[in-house]
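**Q** return a 3D structure for these sequence lines:
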Amino acid sequence: MVNIKNYTFRASLLIGLMLFLFSCSSYNEMITPYYKQVASGNYTAAMKELEKNKLLQKPRNKLLFLLEKGKTTHLMGDYENSNRYFNEADQLLENGLGGTMDAVVGTLLNPMNQVYKGEDFEKFMIHYYKALNYVYLAKPEDAIVEARRIGLQSQEQGDKFNNKDNRYAKDAFSLMLQGLIYEYDGDMNNAFIAYRNAAEVYLSSKDQTYYGTPMPETLKQDVLRTAAAMGFTAELNRFEELFHLKYTPEKAPEGGELVFFWENGLAPVKAQEEFFFSLVKGEDGNLFFTNVGGTIIIPFGDGYGSGENFNVNAIQSLRATYPKYVSRPPFFSTATLTDGKTIFGFQQAEDINELAYKTLQQRFLKEMTKLLTRLAVKKSAEYVLKESSKGTGKNGKDNTLLEGLGFGVQLYSLLSEKADTRNWQSLPATISYARIPLQKGKNTISLNLKASNGTEETKTIEVMGTGRLQFFNYSTLR
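**A** Alright, predicted model coming up:
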């Protein structure tokens, strides 16, 4: 009997340790070879790493696979294929991801085994790259379609949260991009509406800052300029007062303007964080989870009612895993542009680092409630098995197997818990932009980059001034 018990214990422990070793690796660690190649600018090698990565080949990670391929082919200048991947990703999102069985997988295993559905800000960034791809492919009509889809997604996102609790309901950068695309197409009326909507997002906060990004001065000028161009005097006066600016008309540059986007660094990666909770019954009979210090109070999940019939004795402690973002400081800290006569500074348009941290924090309570309730239900099942094994021996029956099963379930539950550490990690940490006036014909524009250690680099491009608005984006991925 003792030998059987020892064997069962060792077998359970071995299985548990195997699960533990597998679960230690984060998503970032499992696809490090790909990200190393991306950060080094070796995009062809990066594509090969993507193709042979078994984790990204799994159906549950198809969205991430398409997003990474779309971004990498964009960096390679293969804009046609880039949009092919992004369009497929878009289609996945429109058709809906997950389902009943996917939810069951998340309950029995962990969120890492569910279909990846994307962060809200990642969905907006798809439009950014698709719109630029269409512009570079000389397909303005498709770029306009993408601009309109930004508006539709902003509306859906607003409906999702109903603009409560200062949640991420609209993306100011995407609305600003929408305005730029409309202006690129010569549609000043819709450009004004988009610029105004972007400005309203900033104005809705007390300090005119949205997720770590102050309202760009260029955006203010774009609102005033397009309002004046459309003859919207009342709107012009209103925004002059709100911005504390007086609009002064200026002659449009003969060669048009260049909108230069600087994508700096890489988005933060997700790691795993651990929390320990107990299930407690309150004076009103309802159950809630609390951590050791009592600083976090989380109600028992609504899906199981108030928990009146739930066995609190089964839940002595719970180990919960939750993702946390870890930023990757960019190599370059500042940058300027020059046309040989004038130096132009950049203005931040999007802080993906800040967006990632804040949006994850905003959904902590909701997701931790679901997670802890799921863990409590699993813990209760373990308790039932253990209690059953205690009473099995009365008729002389061997309870070793049931004991071992109970221990195995306990060990599995403990070690299989894993936070979902997946995210679109080749996104930039920040996006800044500048509008540069162009002269007719050839223009030489230099990007001067400076790192905190004093290292400097210069990138030079040539732009033909055509009288229209043009775009260029440049990534520094270190």
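
**Q** contacts, neighbours, all on C-alpha from now
**A** Noted.

**Q** does residue 80 touch residue 133 like I think?
**A** Yes - in this structure residue 80 lies within contact range of residue 133 using Cα atoms under 8 Å: 7.3 Å.

**Q** who has more neighbours, those two?
**A** Neighbours were counted for residue 80 and for residue 133 using other Cα atoms under 10 Å; residue 133 has more, 22 against 16.

**Q** for the strand or helix carrying the more buried one, packing partners?
**A** Using DSSP states H and E, the element containing residue 133 is helix 120-136. Counting contacts by 3 or more Cα pairs under 8 Å, 6 or more residues apart in numbering; DSSP states H and E, helix 120-136 packs against helix 62-75, helix 79-95, helix 140-161, helix 172-184.

**Q** try 6 Å
**A** Counting contacts by 3 or more Cα pairs under 6 Å, 6 or more residues apart in numbering; DSSP states H and E, helix 120-136 packs against helix 140-161.

**Q** can you list contacts of the helix or strand in which residue 236 is found?
**A** Using DSSP H and E, residue 236 sits in helix 233-243. Residues outside helix 233-243 that contact it (Cα atoms under 6 Å, 6 or more residues apart in numbering) are 224, 227, 246.

**Q** what's the answer for stretch 72-87, then?
**A** 66, 70, 130, 133.

**Q** how far away is the first one from residue 469?
**A** Looking back up the chat, that one is residue 66. 30 Å (Cα to Cα, to the nearest Å).

**Q** swap in the second one?
**A** Applying Cα to Cα, one obtains 25 Å for the distance of residue 70 from residue 469.

**Q** which of those two has more neighbours?
**A** Neighbours were tallied for residue 70 and for residue 469 using other Cα under 10 Å; the higher tally belongs to residue 70 (27 against 21).

**Q** another one to check against the first:
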Amino acid sequence: MSPRRLRRLLLCLAALVLVSGGCASYSMQELRGSLASGDYGTSLEQLKADPDLSLPYLLEVGLVAHYAGEFDQSNAAFEIAEYIAEDLYTRHISREAAALLTSDTVRPYAGTRYERLLIHYYRALNYVYLGLPDDALVEVRRAGSLLRSYADADDKYEFAGAAFFAYFSGILYEWAGDWNDAYIAYRWAETGYVRYSDAYGVRPPGDIGHRLVRLARGLGFDDDAEKYVELYGEPPDVPDGWGEIVLFHESGYAPRKFAEDIILPILSGDEFVEREVWSFADTVVERRHITYEDAELEYLLRVALPSYASERPTLTRMDVGVADQSVSATRVEDLDRVMTDTFESEQGTVLLRTAARSLLKYLAYRRAKKKNAVAGWLVNAFNVASEVADTRSWQTLPCLISVARVPVPPGTHDVRMAFSDAGGRGRRTETLPGVTVAPGDTAFWNVRTFD
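**A** Sure thing, here's the model as predicted:
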């Protein structure tokens, strides 16, 4: 690690320690209650009352501090979280070996690929609100580097969540006047949304084609501009000097992890030794959905696996009014579907590793039982107690992200927001007063609903 980054991490750690206090613990149920009431300050205090340096804790602090408007504290938590996730993602070989003998919870939680990516989304917004556009663009570029590292590590890697982040990057590059990078980002976003629209129900945002037309013309890419006009039509005229208000609506909660028990059969006559555990684990996993007669069974192997439970919100729609203009937000990300699909694509590997771990425990139990019945019972009791699924995650993430982009004349505006279900029912309204937009500039805001 460079001395500069070490110094920055130490400063972040000091900032978190100084603002933490108390000795009471928090529960996720209590935290959700204060979040739902919009009392983000209390939510942050609940977290600070029971501090630690685990990745899940730091991610929760980073996000809640962001909603509380404590952007420096949020960035401090995310800075440490990012370092921990990066470090854990590439090492801890000894803990990997220990996890094979006990459970995945022995390993420090390194975060999912998508959780690591969303750190940069919130850090970029923090810097936008702090008036540090260059730092916001650094986060965008670091996210792009992270996505490339995922692809380099796995030549079969496909990640639907990259479309949203490419679109978000395009918005920030365009705001910063970096037309070329904005154009590239929007092109990547359009490609990703088209590719995954059927699987995830998130289609290209309506404005993306018009942005591509304007940017292509501004960059002199006339053939590209003509192609996008054919696909999306001519962009609407925007008066010179007008700016834009960009509102992100984050709704609900990302899917919740829970433990699921699975029973795998070992048949009479099955023989294997420790060096064959992986191949035999594959055999046992293939039996998962096959029914056997009791006489065929030697042992029922219990394995504990993490699984996801969707918690899709009710208020999925946001309508925005500014002066005489009205815009409906467009869904740009479905974290529920992306996270669940990514998780399911990796579930085969998790199941195989878990089955191999349980088989090693079974061998230990069988050896102990041959020597002594009591020893066998003790080993089996340990095996049952240590078979725990890893259900750690970033629990306060939203389920859905939508965006509304409203062109406005320069000046100060009251922004009206109406939240409802897809059919317009359950309507709830909020107002952002006094949003100032300079000529040709962009004002950003992100809002969260939980129901």
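
**Q** need the TM-score between these chains.
**A** After superposition, the two chains reach a TM-score (TM-score structural alignment, normalised by the length of structure 2) of 0.84; 407 aligned residues with a Cα RMSD of 2.5 Å.

**Q** would you list the contacts of stretch 72-87 of structure 1 in a markdown table and tack on distance to residue 340 of structure 1?
**A** Listed next are the contacts of stretch 72-87 of structure 1 as a markdown table, based on distance: Cα to Cα, whole Å:
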| residue | distance to residue 340 of structure 1 |
| --- | --- |
| 66 | 40 |
| 70 | 34 |
| 130 | 31 |
| 133 | 28 |
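
**Q** run a quick neighbour tally on the nearest residue in space to residue 452 of structure 1 that is not next to it in sequence.
**A** In space, residue 452 of structure 1 comes closest to residue 333 once its chain neighbours are excluded; the distance is 6.0 Å by Cα to Cα, 6 or more residues apart in numbering. Neighbour count of residue 333 of structure 1, defined by other Cα under 10 Å: 14.

**Q** residue 333 of structure 1 against residue 449, yeah?
**A** No - counting by Cα atoms under 6 Å, residue 333 of structure 1 does not reach residue 449; the two are 7.8 Å apart.

**Q** helix 62-75 and the helix holding residue 133 of structure 1, what's the angle between them?
**A** 40 degrees (axes from the mean of the first three to the mean of the last three Cα atoms, to 10 degrees).

**Q** which residues of structure 2 does helix 120-136 of structure 1 align to?
**A** Matched against structure 2 by TM-score structural alignment, helix 120-136 of structure 1 falls on residues 113-129.

**Q** can you measure across stretch 89-105 of structure 1, start residue to end residue?
**A** End-to-end distance (Cα to Cα), stretch 89-105 of structure 1: 22 Å.

**Q** show me the contact partners of that stretch.
**A** Here stretch 89-105 of structure 1 has contacts from 63, 66, 114, 115, using Cα under 6 Å, 6+ apart.

**Q** among those residues, who's most crowded?
**A** residue 63 (25 neighbours).

**Q** ok, the counterpart of it in structure 2 to residue 354 of structure 2 distance?
**A** When structure 2 is aligned by TM-score structural alignment, residue 63 of structure 1 is paired with residue 55. Distance, residue 55 of structure 2 to residue 354 of structure 2, by Cα to Cα: 23 Å.

**Q** residues of the longest strand seen in structure 1 that come out buried?
**A** For structure 1, the strand with the greatest residue count under DSSP state E is strand 266-281. The neighbour-count criterion (16 or more other Cα atoms under 10 Å) identifies 266, 267, 268, 269, 270, 271, 272, 277, 278, 279, 280 as the buried residues of strand 266-281 of structure 1.

**Q** need the counterpart of the third one in structure 2.
**A** To tie it back to what came earlier, the one meant is residue 268 of structure 1. Residue 268 of structure 1 maps onto residue 255 in structure 2, by TM-score structural alignment.

**Q** next one: the residue lying closest to its match once chain neighbours are set aside from residue 110 of structure 2, what distance?
**A** Of all residues not flanking residue 255 of structure 2 in the chain, residue 310 sits nearest, at 4.4 Å (Cα to Cα, 6+ apart). For residue 310 of structure 2, the distance to residue 110 of structure 2 equals 22 Å [Cα to Cα].
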